[in-house]
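1. Sequence and predicted structure below; questions after.
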Amino acid sequence: MNYLAIDIGGTAVKVGLVSEEGKVLGKASYPADFDGYRTPLLETALKGAADFVLRLAPGDGEGLSAVQAAKALELGGIGISATCLIDTVRGRVAGAHFPNYQGAELKKSFEERFGLETHVVNDANSAALAELWTGNMKGCRDAILITLGTGIGGGIIVNGELLNGAHGFAGEVGHVSIKKDGPLAAYGNRGGYEEYASTKALVKRVEARLIEENRELPVEGLSGRSVFALVAQGDPLVTQVLSEWMDDILVGIENLIYIFDPERIVIGGGISAEEKMLIQPLEKRLKEHLMPTYRADIQVVPAVHHNDAGLIGAVYSFVN
């Protein structure tokens, strides 16, 4: 049996067909911020999903409604991975920093549009479930995924299952305060982990230091990828900033290890591909910092599911 998977992000909404074995059989992507979110993310997701299902249906879905097309495809249900704070019990957006997204009734809206049972999970938790199913958490009983990007997301696996918490909000590691006198974040807390250890934070630090040294910034601007390119070229200033940034990443990882005692830390996000400059140094420095009883078996590895993580994890959440 196959399932419809939706991955709602801030820049794009991805829609896919995923098998019960976790294989992505087909997918499409739709811009999310094409008009500054005047078109609500939920509306963009519903429209994109309907377009995708109709194109897969017999005869390109001509003359069919979304419900009829879903029935023709014999879909088993819908799994949604969604950005921001998600109430997994009600399937709605409980906290958001995008316009026209707060309070969006994802579960209710998709069930009404497609006539299929729908489950909703936070995007970082979805990524963790994808790794648990067919990725670098497979076979682990206790593991933690940390995604580094514009912010920081987390997914915590305890006894082989996703830790949801009392309200479905567990794993929001990016909002843990590591410096109480730090900058005020959009959600109201100060000194949040993601303000220091996200990829966005790394880029901001490098930009600031380059400006301090009267160095020109690249015309196209900086990104996580270009920062690592400068490190690979041997740039001493950027290499120093990267090292300082990794110290802040380690603060969060160490605290999580002491609380949850995982066997593996999985790093997600686009820069997780930088094994030699990020993953391996993180593991080495982590083992130098941890208490001896914790350091022997801990592993730091990259996530294997990148752009498809939300689609795969959303279906795993539905099936299980």
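-> Yep, that arrived. A quick note: this is a predicted structure, and the numbers were derived from the prediction, not measured. Numbers count the residues shown, from 1 in each chain.

2. okay, CA-based contacts and neighbour counts for the rest of this
-> OK.

3. center of this protein, which residue is that?
-> residue 124 (3.7 Å; C-alpha atoms, centre = their mean).

4. check contacts around it.
-> Residue 124 makes contacts with 83, 145, 146, 147, 153, 154, 155, 310, as judged by C-alpha atoms under 8 Å, 6 or more residues apart in numbering.

5. just so I have it, where are all the strands in the protein?
-> Assigned by DSSP state E, the chain shows strands spanning 2-8, 12-19, 24-31, 78-82, 85-87, 92-95, 118-122, 143-148, 152-158, 161-162, 264-268, 299-302.

6. would TSV of those with distance to residue 44 be doable?
-> TSV is the format used below for the strands of the chain (distance: least, C-alpha to C-alpha, whole Å):
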stretch	distance to residue 44
strand 2-8	9
strand 12-19	7
strand 24-31	8
strand 78-82	13
strand 85-87	18
strand 92-95	15
strand 118-122	16
strand 143-148	24
strand 152-158	23
strand 161-162	28
strand 264-268	26
strand 299-302	31
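
7. re the thing from before, make a markdown table out of the contacts of residue 124 and add neighbour count and distance to residue 279.
-> Listed next are these as a markdown table, based on neighbours: other C-alpha atoms under 10 Å; distance: C-alpha to C-alpha, whole Å:
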| residue | neighbour count | distance to residue 279 |
| --- | --- | --- |
| 83 | 22 | 25 |
| 145 | 29 | 13 |
| 146 | 28 | 12 |
| 147 | 29 | 13 |
| 153 | 28 | 17 |
| 154 | 24 | 17 |
| 155 | 26 | 18 |
| 310 | 34 | 22 |
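
8. let's bring in a second model and compare:
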Amino acid sequence: MYTLHKLTDTLSAADVQSMKRMAALELIRVRGPVSRTEIADLLKVSLPTAIRIVDGLIADTLVRLSPHKAWSGGRKRELVAFNGDKHLVVGVDLGGTKVFGAVANLKGEFLYETNEVHNQSRSEGSFAVLCESIKDLLAFAQRTALPIYGISIGVPGVTHPDTGVVTLAPGLDWTGFPLKARLSKHFSYPLVIENDVNLAALGEFWSGTEAGVENLVLITLGTGIGAGIVINGMVHTGAHFMAGEVGYLLPDPGCLHSTFPGFGAFEQRASGIGIADRARQALQNVWNEDRLAAMTAEAVFHAARSGESWAVGVVAETVDYLAQAIASISLILDPDLILLSGGVARSADLLIGSIQDRLSGVIPFRPNLAVSRLDYRAGILGGIASLLRASS
């Protein structure tokens, strides 16, 4: 749950009020129905401040009066509850080869989902795929007659969340692409544009994946590799909005003398594409060109489970690369939890135990590794959380 931390002197009065409203809404969402007095006590604000915040949230229809009352000192107290089922969010997780879209309410309940494969590799083609997905989702949402709270877009690349400019997304052929400005010409709803893994990490935190977790890292292992970082309940984006771009980690010193204008060195070896490429190299004098061209990471893991030596070797090498990256993440950030997600993570039975074994005795503690149970939905939930926080 988002908690109201000590406010610094550098925050403006508006910033302080915004944080208080954000914290109150999160408290009501997670613990409601609650009374205004409870909100004041838990957030350590005055009762008049709590009353003013709650009245504003009621006016915005984000919370409502509960039919239930609480007794205190012989008097009944009004309770307020989250009004999350009265608003909808349209969310899109835009991958390099797939587009996952959903319509959900503010409680995170999914009403409609789509999962499409796309083969667009050019800038305008990628934008057209995204627009068509949004239009389809909006058509469903509008038929419900419920108000649409906003649209969230998760992008597989470096994204400026304030301007909505995609600095770099090689899988979509976007460099300096003004996504928010372009979408605003087609859709009149509030927009959240953010790195896809940042949204997914926030979604994992917001949904309460594991009790007591305030700091987590989500690593997605798919077409590429990225990570989202949540520190004290907030997404950490870094000075250049590149925090978590672990695909650019250097797996060995030889990478220092190379350039990586598209996919980074680490993801070229340990992503789904990288795993398939290394398998092709292992089999280049054994299989014919057609079989090699059809190679996938999924096929590699399937063959490893069957005990085929070439596949066992490729998977072992993948574990080595992942263990090095997870060791660095663990030692620099020391998170409560590291989650794995994406297509490669569906073979976690061959990864997690081996990664932990590799790191035993190498770093001072055993990282808490798990597989995301939310998968693609995490990004949509993160979009809901971002829209709610933006409204504060």
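-> Alright, I've got the coordinates. In this text, all values refer to a predicted model and were calculated from it rather than measured experimentally.

9. still on that earlier bit, aligned to the residue nearest to the centre of the first structure, what sits in the second structure?
-> Under the alignment (TM-score structural alignment), residue 124 of the first structure pairs with residue 197 of the second structure.

10. and what of residue 19 of the first structure?
-> Alignment note: residue 19 of the first structure maps to residue 105 in the second structure; criterion TM-score structural alignment.

11. So which residues of the second structure form helices?
-> For the second structure, the helices defined by DSSP state H cover 13-31, 36-43, 47-59, 123-143, 179-184, 196-206, 265-270, 272-283, 289-293, 297-305, 309-333, 352-359, 377-390.

12. Comparing the ones you listed, which comes out most buried?
-> Highest mean neighbour count of the helices of the second structure: helix 196-206, a mean of 29 (counted as mean count of other C-alpha atoms under 10 Å).

13. what angle separates it from helix 377-390?
-> 80 degrees (axes from the mean of the first three to the mean of the last three C-alpha atoms, to 10 degrees).

14. quick one: helix 196-206 of the second structure to the first structure mean distance?
-> In the superposition against the first structure, helix 196-206 of the second structure averages 1.6 Å from its aligned positions (mean C-alpha distance after the TM-score superposition for the first structure).

15. Run through the residues that contact the equivalent of residue 80 of the first structure over in the second structure.
-> Residue 80 of the first structure maps onto residue 153 in the second structure, with residues paired by TM-score structural alignment. Shown in contact with residue 153 of the second structure (C-alpha under 8 Å, 6+ apart): 91, 92, 93, 94, 191, 192, 193, 194, 196, 383.

16. try residue 25 of the second structure
-> Applying C-alpha under 8 Å, 6+ apart, the residues contacting residue 25 of the second structure are 57, 63, 82.

17. So it versus residue 204 of the second structure, what's the distance?
-> 18 Å (C-alpha to C-alpha, to the nearest Å).

18. hang on, the earlier thing: with distance to residue 284 of the first structure as extra columns, can I get the contacts of residue 124 of the first structure in CSV?
-> Shown next, in CSV, are the contacts of residue 124 of the first structure (distance: C-alpha to C-alpha, whole Å):
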residue, distance to residue 284 of the first structure
83, 31
145, 18
146, 17
147, 19
153, 22
154, 21
155, 22
310, 29
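
19. which of those residues still touch in the second structure?
-> Here is what carries over to the second structure from the contacts of residue 124 of the first structure, by both residues aligned by TM-score structural alignment, their matches' C-alpha atoms under 8 Å: 83, 145, 146, 147, 153, 154, 155, 310.

20. Return the residue of the second structure aligned against the fourth one.
-> Aligned counterpart of residue 147 of the first structure in the second structure: residue 220 (TM-score structural alignment).

21. Nearest residue to its match in space, ignoring adjacent ones along the chain?
-> Excluding its sequence neighbours, the residue lying closest to residue 220 of the second structure (C-alpha to C-alpha, 6 or more residues apart in numbering) is residue 341, at 4.6 Å.

22. I figured that neighbour hits residue 379, correct?
-> No. Residue 341 of the second structure sits out of contact with residue 379 when judged by C-alpha atoms under 8 Å, with a separation of 11.1 Å.

23. list residues touching both of these two?
-> In terms of C-alpha under 8 Å, 6+ apart, residue 341 of the second structure and residue 379 are not both contacted by any residue.

24. re the thing from before, specify which member of the contacts of residue 124 of the first structure is nearest to residue 282 of the first structure.
-> Proximity of the contacts of residue 124 of the first structure to residue 282 of the first structure was ranked by C-alpha to C-alpha; the top entry is residue 146 with 12.7 Å.

25. ok, now which ones touch the closest one?
-> Neighbouring residues of residue 146 of the first structure by C-alpha under 8 Å, 6+ apart: 124, 152, 153, 154, 155, 265, 266, 267, 268.

26. mind running it again at 6 Å?
-> Neighbour list for residue 146 of the first structure: 153, 154, 267, 268 [criterion: C-alpha atoms under 6 Å, 6 or more residues apart in numbering].

27. what do we get in the first structure for residue 384 of the second structure?
-> Aligned partner of residue 384 of the second structure by TM-score structural alignment: residue 315.

28. Which residue in the second structure aligns with residue 8 of the first structure?
-> By TM-score structural alignment, residue 8 of the first structure lines up with residue 94.

29. where's its match relative to residue 186 of the second structure, distance?
-> Separation of residue 94 of the second structure from residue 186 of the second structure (C-alpha to C-alpha): 18 Å.
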